[in-house]
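In: sequence and computational prediction follow.
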Amino acid sequence: MSKKEKPDSSIGGAFKETSELQMSEWEVVKRLWHFMKPYWSLFAISLVLLPIITGLTLVQPWLLQLAIDNHFVPKDLNGFGLVVGGYAAAMFSVAALQFLQTWIMQLAGQRALRDLRQALFEHVQHLSTKFFQSQPVGRLMARMTTDIESLQEALASGMITMIGDVMMLVGIVVILLIKDWQFALASFVVVPFLVGLTAVFRHFMRKAFREIRVKVARLYSYLQESVTGISVIQLFVREKRGLEEYQRINEEYRNANFMAIRYDAMLYSVVETVGSITVGVIIWYGSGQVLQDAISLGVLVAFIEYMQKFFVPIRDLAQKYNFLQSAITAGERIFELLDQTDKIPQSESTRDVPEHIDSIEFKNVSFAYKTDEWVLRDVSFKVGRGEKVALVGHTGAGKSTIITLLTRLRDVTEGAILINGIDIREFDVQEYRHKFAVVLQDCFLFQGSVLENITLGDEIPMDEVERATQAVHAWKLIQAYPEKFQQSVQERGANLSAGERQLISFARALVHKPEVLILDEATANVDTQTESLLQSAVENMLERQTSVVVAHRLSTIQKADTILVLHRGELIERGSHAELLASDGHYAKLHRLQYRPSAPAKAS
């Protein structure tokens, strides 16, 4: 940041999107071809239609020349109807073939874009949590929506029809050179100027479209954070400030579009002006040639028609070139996201995950989010089958990090985590995670029904769902809803209380029959009455399988077989509740603080 540049204090202002990507146009096109290739036959049919359309278009001025020179000037109507019929047939054929060609191109383009969207979504789903923690959601939404939409015009019509425009230009040049090469060369004197102008505009337009993509990503990021944090904005009365910030970002996006529109208008108007001047010169010069009987009137009219048709594809090319530049810029950003390799490493030769997990062992595990900033240091412990283990400690002690490592959302920096004596890095990530069910403090519910949130779309018998809800005390709650299991759940469960969301999350975890149940402060942030209900639900769940519990309130883990006490990333105590109290160590201190009548404290 330069000395004069002030830091952006707006919502999401810490994120800066770069506009300098290093991907050539040819590289973007090659990578797009990967998605176009499955539909090459449709693209091929569209290409085959282009020379037919071009030929039928170019024959029209020639038929007009025949009508003038052979029928109008000599006043001979013999065969005139045939010329008119041919002209009409050419016109209607061009219209029909252009419709067919456009439809085929759109069909192929939309299919390719569908595959691109699918590939992008699949890729993003497998990126690590580390990637998402560093990327604003709005930015990712822009890449996966507006950037792909920017490709639509180029992929569905622009790139192929540009080939048709080039065919048209080449055909007109050849025809005019055959008719009168001197007249033709005089008409084409402006072409080098247009080519040079387009090359100059190419640089500026590419830069302008890059800036548009940067600004729209910033706009999406601001909108996402503003909507998500609307309660904070309203509680702190930041509506006016938020509106001012949005206005500034919106104006930056508008100005970026104005710049692209300016270049577009300038290029189009120059091409239009040059075309009009050229046609005027042809009429002036050609009229003299006709009066001198150097060329016929029909040839002059044909020349005018061909030159008008000559500048139509040039104007189209200028417009399509804008679309292409926008698409290339969007493609850069899409493929940059597809090139992200921040994934949990997968072993080339994975081992089968054991059907039953008999032991979980942390063996000298250390972990750092950043180099030399250790969150865990040389942590070792073992959990047997059916054992209930609790993790306690102050905030930042490393409790949730242990859960993150156990579920392979991140990999250990040093040491190893073993399942039945096998390093978990040797298992397929997804198959391995099937063995776990996790209930978090901030549980996430999807928009849909209660049943869909419990089963997550899996085919689970209804009687198993009902048993799971009864075990976690969610049955009565669900039966009280007007629609029972089909009760609508709003986004993130906004229409449910914190306790309701937790009970549904408990049922979701239990119904999937995990080998290991993980509760990460799952009873935190609820009132005492709800906590009692949740605590009973937790006890029912813990009776069923191996469990790892991150404790928020020590009352929830007193019946655990083993309690692991963490402090500043190190495992400093272990034992049962009674043993740890008797040793009068760090756990006993936490217990006294939490149950002190005057100032109840929390374990974390």
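Out: Noted; the coordinates are in hand.
In: hey, let's count contacts and neighbours off CA atoms from now on
Out: OK.
In: contact partners of stretch 170-186?
Out: By CA atoms under 8 Å, 6 or more residues apart in numbering, the surrounding residues in contact with stretch 170-186 are 54, 58, 299, 303, 306-307, 310.
In: one more time with 10 Å
Out: Residues outside stretch 170-186 that contact it (CA atoms under 10 Å, 6 or more residues apart in numbering): 51, 54-55, 58, 62, 164-167, 187-188, 278, 281-282, 285-286, 289, 295, 299-300, 302-303, 306-307, 309-310.
In: okay, one more to line up with it:
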Amino acid sequence: MTLVEIYKRAIGYLAPRKGRVAVICAFNVALAIVVIAEPILFGRVIDTISGGMDVVPTLMIWAALGAFNIVASVLVARGADRLAHERRASVLTESYERVVSMPLSWHQQNGTSYSLQTLLRAVDALQGLWLDFMRTHLSTIVALALLIPTALAMDLRMSAVLFVLGVSYVLISRLVMKKTKDGQMSVENHNHKMFSHVSDSITNVSVLQSYNRVQQETSALRDYAENLLKAQYPVLDWWAVANAMHRLASTVAMMVVLIIGAILVSAGEMRIGDVVAFTGFAQLLIGRLEQISTFVNQIFESRARLEQFYVMEDAASQSKEPETARDLGKVEGHLRFENVEFFFPNGTKGASDVSFEILPGETLAIVGPTGSGKTTLINLLQRVYDPSEGAIYIDGVDTRSVSKNSLRANIASVFQDAGLLNRSIEENIRVGREGATNAEVEAAAEAASCDFILSKSEGYDTLVGDRGGKLSGGERQRIAIARAVLKNAPILVLDEATSALDVETEERVKSAIDNLRENRTTIIIAHRLSTVRDADKVLFLDGGRIIEMGTFDELAKQGGRFTSLLKAGGLAMDDDLTPRVLQKAA
């Protein structure tokens, strides 16, 4: 994108408040007129005094314009500041919603730190551009637009000097931008690396401390910072050179204006007041050109981060669901995968000709080695991905024809990572259903065996910490189950929900899960034998393909991969089930 395109799109975010922007712009135009009038009035005052005439009327006009300048400047500054801060908050909120609604595959590919840094740095850059647009950019453009014809009308020779000065500024700025374009892009890349490193390190601070990696990670960050500075310094040097060249051009132009003015006054071809006016024009032009130079530098530095933000915004717009997507409504929970094929963006096959059916209220257990595609099937069901071929039906409706929100409203999930927010226990349970009453929250907690809550000093108001770090593993999982109970969805997904728990804790959680499964269509990614044993149907998956499918007893007797898994202890064994299951498998 060109700088003009970047700037135009940035200003476009002010459109929702175009009425207030128009008022601020009107005051800016008036201020620009006043700025042009002041040097002319100053020149007239000099000529009036030199001619021995009454200077009071001219001074009164000048004073009135000065008073207007002060009042209008305050109003513009106040209005611009408030509007820029308001739009920053709005754009941040709106963009946050779009980014969070992006497909999980996009987040997995780009990473959390990329989204966070791109969003925060971009809204700060946008706010700066909005402020400068409303405070200085517009008034500068209007002032220059008025200055040119006014100067030409007064004297072509003196105007030529101002024209050369303006061209010099433009050429110098273009040269520096050309020299620093790649360098500034490199600076942004180094900024992203630094931010990603810090975000990654802090997220995994327990690992760093446990393995004594703090010094090494700090050293790595220091290296990132040094590389950033190595990329930044040449860019800064070029803009320092540009500033010096601008100052040189300004000084030379001012001297030439005074010299030519002195010659013309001596020859009787110009009044002293006109020379004073042109001196004011030169100072005005220099000031405005310096503002433009600063603005160009500002937008040039913001170019990379704004381009990344626009790409993210466009990706969010493209992922927006079509208006034709309909509401699924409440379902019974009849699931059917029909010849489902799926390829990841890198071409890897995630699912191959997968077909199975689950009737309402039935439980399907999915087992298989790591990387066999178990979680991929769950992601396809929830439309994290859409099938490359085939279709997934719920109550006979193709899931691709319905909105993701209405689809996911019918599915409650409990994952191995409970995924708790750094908020209170009550707020985490309420994630299941917004607007639930306190009684409903407490009933869900009771159904999930969350008896530990009342033993906490703050009860339901207890903060769980970052990712639930202030709670034990079993407590986190039971809150996640309570969340699913409160959602009361007809379809339940349990993705390794108890695999990280010890046996004693798992027994308590399992009781809560059994309550949750009642009268619900359930898909379980299982690791424990008792869970598989209780399922109505077992599916053995490997390489994204169904290898075996049937009841537990059928697969145990079949002598295939599932039987081998049982014999090898590939499923965690319950003591009371082990003897008879192995006997049956043998």
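Out: Everything's here; your move. Note that the structure is a prediction, hence the values are computed from the model and not measured.
In: let me see the TM-score of these two.
Out: Overlay of the two chains. TM-score (TM-score structural alignment, normalised by the length of the second structure): 0.90; 572 aligned residues with a CA RMSD of 2.7 Å.
In: any quick PyMOL command for the buried ones out of the contacts of stretch 170-186 of the first structure?
Out: Buried members of those, defined by 16 or more other CA atoms under 10 Å, are picked up in PyMOL with:
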select buried, resi 51+54+58+62+164+165+166+167+187+278+282+286+289+295+299+300+302+303+306+307+309+310
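In: can you give me the helices in the stretch 301-450 of the second structure?
Out: Remark: helices assigned in the stretch 301-450 of the second structure by DSSP state H, counting those that start in this stretch are 374-381, 404-408, 425-430, 438-447.
In: ok, the stretch 101-250 of the first structure next?
Out: For the stretch 101-250 of the first structure, the helices defined by DSSP H, counting those that start in this stretch cover 129-133, 137-144, 146-153, 159-179, 181-187, 191-228, 230-235, 239-291.
In: let's have these in TSV, adding distance to Ile314 of the first structure.
Out: Shown next, in TSV, are those (distance: least, CA to CA, whole Å):
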stretch	distance to Ile314 of the first structure
helix 129-133	44
helix 137-144	31
helix 146-153	18
helix 159-179	8
helix 181-187	14
helix 191-228	9
helix 230-235	50
helix 239-291	7
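In: out of these, which is closest to Gln106 of the first structure?
Out: helix 146-153 (8.8 Å; CA to CA).
In: what range in the second structure matches the closest one?
Out: The alignment of helix 146-153 of the first structure onto the second structure (TM-score structural alignment) covers residues 121-128.
In: ok, now stretch 90-103 of the first structure?
Out: Mapped onto the second structure using TM-score structural alignment, stretch 90-103 of the first structure spans residues 65-78.
In: mean offset of that stretch relative to the first structure (after superposition)
Out: Mean deviation of stretch 65-78 of the second structure relative to the first structure after superposition (mean CA distance after the TM-score superposition for the first structure): 2.2 Å.
In: what comes into contact with that stretch?
Out: With CA under 10 Å, 6+ apart, stretch 65-78 of the second structure has contacts from 21, 23-28, 30-35, 37-38, 59-63, 79-83, 131-132, 134-136.
In: how about stretch 366-380 of the first structure?
Out: By CA under 10 Å, 6+ apart, stretch 366-380 of the first structure touches 130, 361-365, 396-399, 401-402, 405, 410-417, 566-572.
In: end to end, how far does it reach?
Out: This stretch, stretch 366-380 of the first structure, spans 9 Å end to end (CA to CA, to the nearest Å).
In: and for stretch 549-563 of the first structure?
Out: By CA to CA, the extent of stretch 549-563 of the first structure from end to end equals 9 Å.
In: which residues does the equivalent of Thr350 of the first structure over in the second structure contact?
Out: Superposed on the second structure with TM-score structural alignment, Thr350 of the first structure falls opposite Ala325. With contact set as CA under 10 Å, 6+ apart, Ala325 of the second structure has these partners: 399-404, 406.
In: name only those of these that count as buried.
Out: In terms of neighbour count (16+ other CA under 10 Å), the buried residues within the contacts of Ala325 of the second structure are 399-400, 402-404, 406.
In: dump those residues to CSV, plus distance to Thr505 of the second structure.
Out: Shown next, in CSV, are these (distance: CA to CA, whole Å):
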residue, distance to Thr505 of the second structure
Thr399, 36
Arg400, 39
Val402, 39
Ser403, 38
Lys404, 34
Ser406, 34
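In: out of the residues you listed, which is nearest to Asn189 of the second structure?
Out: So of those, ranked by how close each gets to Asn189 of the second structure (CA to CA), first place is Lys404, at 34.1 Å.
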